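S.K.: predicted model, plus sequence, below.
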Amino acid sequence: MSGPVATTDASPTIADCGHPSAPCVEVSDSRDERVGKIRVRRALPRKGRRMVGAWCFADHMGPADVTENSGLDVGPHPHIGLQTVTWLIDGEVLHRDSLGSEQVIKPGQLNLMTSGGAVSHAEEATGHYRGTLEGIQLWVALPEATRHGDGAFEHHVDLPRAEIDAAVATVLVGDFGELVSPARHDTPLVGVDLDMHGPTLVPLNPEWEYALVVLEGRIGIDGRPLPPGKLGYLGRGRSELLLDVAAPARVMLLGGEPFEEPITMWWNFVARNRAEIDSAYASWSAQDERFGRVRSSLPLIPAKAPFWQQDQGVW
């Protein structure tokens, strides 16, 4: 359940995104999209808010009904310069990639794929699960030090959890108080699933920026409601945040040190300039050896030429 990112979501460069040093509450709309056969709400990137720390993409998928042989059905597609972080709150998905990984993910488990310079993968029905599918897929932009490295895949069954007031916090990636996820992260950041049943005081790092994506229910921030389909950006400068909850809610907290490296995003690629994207697009279109092969029965997802190539008549 990956991308693609286009100019409908945000401009290809990071210029339209600032990192306020003071606390704020910016509420923006997600965009409805379909990825494979599943409806998603895209909270990042959006015009005016490209990133939160190194988090550069957030798709809330479902809830949707799936069968043993028909689920996400996202065929093989490529990535560069990012990590995919997949988290389910209901259902099962089969991940396959060009590294040879084949892994079913279930609720409470984490799939993390690092693309490095090039990887491809597919997300499929499991062949045995029938029911509801819901979750979130996130992308993390890789820093210069690791973005050209080798691809890698991790599956984590046991993640750190703790009760915080009226919530159970599960740390997907990064550090949250004394909880430390075993998942790889290449920049200072955190992703936390909050299963909430009442008002909760959440600890934060005042040097980091944060945002919230509500998956189920509704919460309040400084008197402002935040339902599903919205991104609540919080800026920096808070050491804690009170989340108001009148009924059970499921919330994703994303945070991190502001990512200062300029990036260019297009389709399923996170790069630094158009030339890098042109190269990745050419390799995928030619089906050369750069992105390897995925052992999947689903058809390859073709790449549409970047808009700057279309403008120049290269299409």
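M.R.: Alright, I've got the coordinates.
S.K.: all contacts plus neighbour counts: C-alpha atoms, from now on.
M.R.: Noted.
S.K.: show me what contacts W87?
M.R.: By Cα atoms under 8 Å, 6 or more residues apart in numbering, W87 lies in contact with 107-111, 135-137.
S.K.: go again with 6 Å.
M.R.: 110, 135-136 (Cα atoms under 6 Å, 6 or more residues apart in numbering).
S.K.: list just the nearest of those to I301.
M.R.: Nearest to I301 out of the contacts of W87 is I136 (Cα to Cα; 20.7 Å).
S.K.: for the closest one, which non-adjacent residue is closest in space?
M.R.: Closest residue to I136 apart from its sequence neighbours, by Cα to Cα, 6 or more residues apart in numbering: H60 at 4.4 Å.
S.K.: take a look at this one as well, against the first:
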Amino acid sequence: MRIRRILPVRQRRMIGPWCFLDRYGPLSFTHEKPMDVAPHPHIGLQTVSWLLSGEIIHHDSLGTEALLRPGQLGVMTAGRGIAHTEETPVENTGRLNGVQLWVALPDAHRNGPPAFGHHPTPPVLEEPGVLVHVILGDWMGRHSDGAAYSPMVGAELTVHPGLSTALPLRPEYEHALVVLSGDAAFEGQSLQPDTLYYLGAHRGEMQLSTRAGAQVLLIGGAPFGETILMWWNFVARSQEEIAAARADWEQHVRFEDVRAYHGARLRAPQLIGRPITR
């Protein structure tokens, strides 16, 4: 399955607390199993799963099983350590299209207990020309049920064909847009799909328009006031933390097994060089 890495990129490492964005699909299949991510560990972050079509089944070392469908939020808080898997279920629609994002946990919460939340009905609101799903955080008076530990917003915007819409932004946040499908323009500038468009901060409004209709992902938040290090599946503050997490995974310490998965777990890569610093 082809993955497009949209964040981090050379020009931009974070958008508020958002530190990672992978895009996959749209994909059609018959007997294949396009998603089969074996057990792997996380620390210091939240994973946010959002589907446009298809299904994913999540299992983790807490014993959680959750079947995610389009428009449903899956948010896993790794805290001090969790392992999980993501798979295409046996019974499926033969389609897969979605995003996975990571949120860096602030220092006060990054060593807390792991948790998983499955939220089948995130808030939805209708504004002139657009349908909004509030994925995480809050926007325009609607609050997601997903656990949020920093001021942030994540939302899917479905802009109706042939229309233009003006939407409010929090000036104290920095924001970015990604076109997921269709055609969209921001204040008259045409946007390419699967490309991160950084809007910066100090904006109180944005204008979106489309000819044939579009789905657009909005992410934003207060600038993250902490320096993070990212390596493999870990978000930490020091190389020593990352080395310790890697050693614990390889030695079967800290991270419990994902018992629902039938197969070997992922091995950690060699720790060579320096992790990516924001």
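M.R.: Right, received. Where do you want to start? This structure is a prediction, so every number in the text was calculated from the model and none was measured.
S.K.: just to revisit the earlier point, aligned to the residue nearest to I136 of structure 1, what sits in structure 2?
M.R.: Under the alignment (TM-score structural alignment), H60 of structure 1 maps onto R23 of structure 2.
S.K.: report the contact partners of that match.
M.R.: Going by Cα under 6 Å, 6+ apart, R23 of structure 2 touches 3-4, 99.
S.K.: gap between the two ends of stretch 106-120 of structure 1?
M.R.: End-to-end distance of stretch 106-120 of structure 1: 21 Å, with Cα to Cα, to the nearest Å as the criterion.
S.K.: over to stretch 136-156 of structure 2?
M.R.: Taking Cα to Cα as the criterion, the two ends of stretch 136-156 of structure 2 lie 10 Å apart.
S.K.: so it aligns onto which residues of structure 1?
M.R.: Aligned by TM-score structural alignment, stretch 136-156 of structure 2 falls on residues 173-193 of structure 1.
S.K.: likewise for stretch 46-66 of structure 2?
M.R.: Going by TM-score structural alignment: stretch 46-66 of structure 2 matches residues 83-103.
S.K.: also stretch 216-225 of structure 2?
M.R.: With TM-score structural alignment applied, stretch 216-225 of structure 2 matches the range 251-260 in structure 1.
S.K.: what segments of the stretch 151-278 of structure 2 are strands?
M.R.: In the stretch 151-278 of structure 2, the strands defined using DSSP state E, counting those that start in this stretch lie at 152-159, 164-168, 174-182, 184-186, 189-191, 197-200, 205-209, 214-221, 229-231, 234-236, 276-277.
S.K.: do you know which of these lies nearest T47 of structure 2?
M.R.: The nearest among the strands of the stretch 151-278 of structure 2, by Cα to Cα, is strand 234-236 at 11.2 Å.
S.K.: and the contacts of the closest one?
M.R.: Contacts of strand 234-236 of structure 2 (Cα under 6 Å, 6+ apart): 42-44, 228-229.
S.K.: with stretch 32-39 of structure 1 instead?
M.R.: When contacts are defined by Cα under 6 Å, 6+ apart, stretch 32-39 of structure 1 is touched by residues 40-41, 61-62, 72-74.
S.K.: and which of those is nearest R50 of structure 1?
M.R.: R41 (15.3 Å).
S.K.: aligned partner of the closest one in structure 2?
M.R.: In structure 2, R41 of structure 1 lands on R4 (TM-score structural alignment).
S.K.: check which helix or strand its match maps to.
M.R.: Using DSSP states H and E, R4 of structure 2 falls within strand 3-7.
S.K.: once aligned, what mean separation remains between the following helix or strand past that strand and structure 1?
M.R.: As assigned by DSSP H and E, the chain's next helix or strand after strand 3-7 of structure 2 is strand 18-28. Once fitted to structure 1, strand 18-28 of structure 2 is off its aligned match by 0.9 Å on average (mean Cα distance after the TM-score superposition for structure 1).
S.K.: between the two ends of the match of stretch 216-225 of structure 2, how far is it?
M.R.: End-to-end for stretch 251-260 of structure 1, by Cα to Cα: 26 Å.
S.K.: check which residues of it are buried.
M.R.: 251-259 (16 or more other Cα atoms under 10 Å).
S.K.: got it, and stretch 200-213 of structure 1?
M.R.: Per 16+ other Cα under 10 Å, stretch 200-213 of structure 1 contains these buried residues: 200, 202, 204-213.
S.K.: sorry, back to before: which two among the contacts of stretch 32-39 of structure 1 are spaced furthest apart?
M.R.: Largest pairwise distance in the contacts of stretch 32-39 of structure 1, by Cα to Cα, is 17.4 Å, between R41 and D73.
S.K.: would you map the helices across structure 2?
M.R.: 239-250 (DSSP state H).
S.K.: contacting residues for the spatially most central residue of structure 1?
M.R.: In structure 1, the centroid-proximal residue (Cα atoms, centre = their mean) is L138; its distance is 0.8 Å. Residues near L138 of structure 1 by Cα under 6 Å, 6+ apart: 57-58, 84-85.
S.K.: again with L243 of structure 1
M.R.: By Cα under 6 Å, 6+ apart, the contact set of L243 of structure 1 is 199-200, 220-221.
S.K.: redo that, cut-off 7 Å
M.R.: 199-201, 219-221 (Cα atoms under 7 Å, 6 or more residues apart in numbering).
S.K.: what is the nearest of those residues to L179 of structure 1?
M.R.: Taking these together and measuring to L179 of structure 1 by Cα to Cα, the closest member is L201, at 16.0 Å.
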